[in-house]
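> A predicted structure for the sequence below; I have some questions about it.
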Amino acid sequence: MNSRRLTPSMSLLLAFEAAARHESYTRAAEELKLSQSAVSRHVQALEQLLELKLFRREGRRIALTEVGRVYQRELSEALGQIRNASMRAISHQSGGGFLRLATLPTFGSKWLLPRLHRFYAAHPRILVNIHSRIDAVDFHASDLDAAISVGVDHWPNLVSHRLHTERLTVIASPRLAGARLPLAPSQLNEFLLLNVVSRAEVWGEWFEQHGLDSRSIRPGPSFELTSHLIQAVADGIGIGLVPRILVEDELREGELVSPWPSIVSRRSYYLVYPKRNQSLPSLEAFRTWLEGEIADSHCDRN
């Protein structure tokens, strides 16, 4: 087979990859600083070269064909490797680099950002760009390098490093619970139980571990962000069940109280990233620093 057919030009590949990611010639054109017609011509030229139909029209929209989706998935991986190779070379030359990191919003604001100045002190030439993500990160559809996520030990096609076993703790405002402390677990149904939308099951888990009937749960308001739930608890709206790592400061300062010992969750915090990023210098430096910070914070509590 003609080798030229198997190695399309970078301009054709970049146009297709952007159009496939956005499923829009217009948005791809904005990203690539080209005209919409130029992106369309590049994609058509690629289809003619490969003798494949990569997109189909759906009204005014474009959508990937099945072969187009397979091609995009493998091409995104290959382009990511090229970008990372270039980034490593530039980083090696300058002694710096940057890291595009996704993190859970509340973990980022409550735990990571207050400590990040220590990373910059140790690595002043590396910049960490923080992106908040609640849902799982799709590394094929984004240019993110790594993510701090929470879940069970199942990260298909990703490298994962377990950072911290999640411990859930009941939190309350001293004004709400102070007069009635100590409380028996069975008294929990006297309060509104606040929850995070993505973790609606945690109260059932807590009741189960304490041998209580979960049907007695008195549900309260739900929140998309854990930080909003923590604020609602501090304002006396109800009681929350949150990862203890996110409320260490409030508990230490007496802004919140925790009537009972924490329970071990089924989940843990992980640093995850695609295999292609394993040797990225900025990621290696950040991972080493992050694991050290987690270890130090455990020592501080013991």
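Done, it's in.
> please make it C-alpha for all contacts and neighbour counts, starting now.
Will do.
> contacts for the top strand by length along the chain, please.
For the chain, the strand reaching the highest residue count under DSSP state E is reported as strand 158-171. Strand 158-171 is contacted by residues 233, 239-245, 256-275, 278, 291, 294 when judged by CA atoms under 8 Å, 6 or more residues apart in numbering.
> beyond the longest helix along the chain, next helix or strand please.
Using DSSP state H to define each element, the chain has its longest helix at helix 66-94. From helix 66-94 onward toward the C-terminus, using DSSP states H and E, the following helix or strand is strand 97-103.
> residues near the spatially closest residue to residue 203 that is not a sequence neighbour, how many?
By the measure of CA to CA, 6 or more residues apart in numbering, the closest residue to residue 203 outside its immediate chain neighbours is residue 241, 7.1 Å from it. Here the number of neighbours of residue 241 (other CA atoms under 10 Å) works out to 25.
> and the contacts of the host helix or strand of residue 241?
Secondary-structure element containing residue 241, defined by DSSP H and E: strand 240-243. Residues from elsewhere that reach strand 240-243, judged by CA under 8 Å, 6+ apart: 166-172, 193-195, 202-203, 226, 229-230, 233.
> centre of the chain to the helix or strand that that strand is followed by, how far?
Using DSSP H and E, the helix or strand that directly follows strand 240-243 along the chain is helix 248-253. In terms of CA atoms, centre = their mean, to the nearest Å, the gap separating the centre of helix 248-253 from the centre of its chain is 25 Å.
> comparison target below:
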Amino acid sequence: MNPRRLTPSMSLLLAFEAAGRHGSFTRAAAELALTQSAVSRQVQALEALLEVALFRRDGKRIELTAAGALYQHELAGALARIRGATLQTISHRSEADTLHLAVLPTFASKWLLPRMGDFYGRHPGSLVHIHSRIVGGDLSQGAQDMSAIICAGSGQWPGYVAHRLLSEKLVVVASPKAMPAHAQVSVQDAARQLLLGVVSRPHAWSDWFASVGLVGSSTLRLGPSFEHTAHLIQAVIAGIGIGLVPRILVQDEIAQGELVTLFEPMESGRGYYLAYPTHNQQLPSLVAFREWLLSIPFPDS
């Protein structure tokens, strides 16, 4: 069959779809900024091409045939998808220098945002919208509407490009005011403290104690859990309990004497990554941000 017959011109399809939706050549003409006779001729041309009657005509009244109704229904969905794709493409053009970035909340406030001034100084025409997201193993479920994401995990996400930024090391922290003898604290002493955690890592403490040779998590004093690590850090500073947190997120508090570390850091097996869908890798805004971020010398976490 002639391919042209299967792919009528857009002008014919638009005229037919509008006429079928309105049930009127006149109203379709008004929508399309055409004359009534032009719409009628285009519909007739489409019927001649398909060799199928799409309308029943009774004087000035028109009514879709069964074949016409089915065709109009299918075309309406197809045209909506075309319009949506066009709008999306236009938005990429208009937002060429705009990046929608999902970031772990505490990482954003403690590490990324203090450095964004340098990025804007190097790329004054860029705009980065930062969205706080705690994303699990499936990035497509938590960041499908984002240009890119900074997250923690294994770095193995199908359909995503992932750049490792740094490895994650967990450290036990306490308030020096609440625990003045912190230098002499043993693992057994730590197990008797109120253990603060984050909701996204419910087994962090049991895993840590197992790694240092203390088994039997039923004896642990598990305290409140927090949605954001920043809240946990503030609770530890306030002396509510001790916390197990990524060391990169408490370096300032340790340097300022608000927190002290009780034991050597422990590798968590996870890393921090910049990740993004493969189809986004050439976005100008992402290219600029990626090059800037990967140029930063990350400290030993």
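Yep, it's here. What you see is a predicted model, and the numbers here were worked out from it, not measured in a lab.
> re the thing from before, ok, average deviation of the longest strand of the first structure from the second structure?
Comparing strand 158-171 of the first structure with its match in the second structure after superposition yields a mean distance of 0.8 Å (mean CA distance after the TM-score superposition for the first structure).
> quick one: buried residues of that strand?
In terms of neighbour count (16 or more other CA atoms under 10 Å), strand 158-171 of the first structure has its buried residues at 158-160, 162-171.
> likewise stretch 225-245 of the first structure?
Across stretch 225-245 of the first structure, burial judged by 16+ other CA under 10 Å covers 225-227, 229-230, 232-245.
> that stretch aligns to what range in the second structure?
The alignment of stretch 225-245 of the first structure onto the second structure (TM-score structural alignment) covers residues 228-248.
> can you list contacts of stretch 123-137 of the first structure?
With contact meaning CA under 8 Å, 6+ apart, stretch 123-137 of the first structure is reached by 95-105, 108, 120, 147, 149, 282, 285.
> over to stretch 25-33 of the first structure?
Outside of stretch 25-33 of the first structure, the residues within contact range by CA under 8 Å, 6+ apart are 15, 18, 19, 22, 35, 36, 38, 39, 40.
> who's in contact with the fourth one?
Each residue near residue 22 of the first structure by CA under 8 Å, 6+ apart is listed here: residue 28.
> next: the second one.
For residue 18 of the first structure, the contact set (CA under 8 Å, 6+ apart) comprises 28, 31, 32.
> filter these down to the buried ones.
The neighbour count (16+ other CA under 10 Å) marks 28, 32 as buried among those.
> identify, from the contacts of residue 18 of the first structure, the entry nearest to residue 112 of the first structure.
Proximity of these to residue 112 of the first structure (CA to CA) peaks at residue 31, which lies at 30.3 Å.
> over to that closest one. Which of the three states is it?
Recorded secondary structure, residue 31 of the first structure: helix (DSSP: H, G, I helix; E, B strand; the rest coil).
> count of residues packed around residue 16 of the first structure?
Other residues within reach of residue 16 of the first structure by the criterion other CA under 10 Å amount to 28.
> my bad, residue 121 of the second structure
10.
> map residue 162 of the second structure across to the first structure for me.
So residue 162 of the second structure corresponds to residue 160, using TM-score structural alignment.
> look up how far residue 187 of the first structure lies from that match.
Taking CA to CA, to the nearest Å as the criterion, residue 160 of the first structure is separated from residue 187 of the first structure by 40 Å.
> coming back round to it: just the angle between the longest helix of the first structure and strand 97-103, please?
Here helix 66-94 of the first structure points in a direction 130 degrees away from that of strand 97-103 (axes from the mean of the first three to the mean of the last three CA atoms, to 10 degrees).
> can you give me the strands for the stretch 1-150 of the first structure?
55-58, 61-64, 97-103, 126-132, 146-151 (DSSP state E, counting those that start in this stretch).
> adding mean neighbour count and distance to residue 1 of the first structure as columns, could you present these in TSV?
Formatted as TSV, the entries for the strands of the stretch 1-150 of the first structure read as follows, by neighbours: other CA atoms under 10 Å; distance: least, CA to CA, whole Å:
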stretch	mean neighbour count	distance to residue 1 of the first structure
strand 55-58	13	24
strand 61-64	16	25
strand 97-103	20	39
strand 126-132	16	43
strand 146-151	22	38
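> to residue 9 of the first structure, which of those strands lies closest?
Taking CA to CA, strand 55-58 is the member of these nearest to residue 9 of the first structure, at 18.7 Å.
> for that closest one, packing partners?
In this structure, strand 55-58 of the first structure makes packing contacts with strand 61-64, judged by 3 or more CA pairs under 8 Å, 6 or more residues apart in numbering; DSSP states H and E.
> what span of the second structure lines up against the strand it packs on?
Using TM-score structural alignment, strand 61-64 of the first structure pairs with nothing in the second structure.
> packing partners of that strand?
Using 3+ CA pairs under 8 Å, 6+ apart, strand 61-64 of the first structure sits against strand 55-58.
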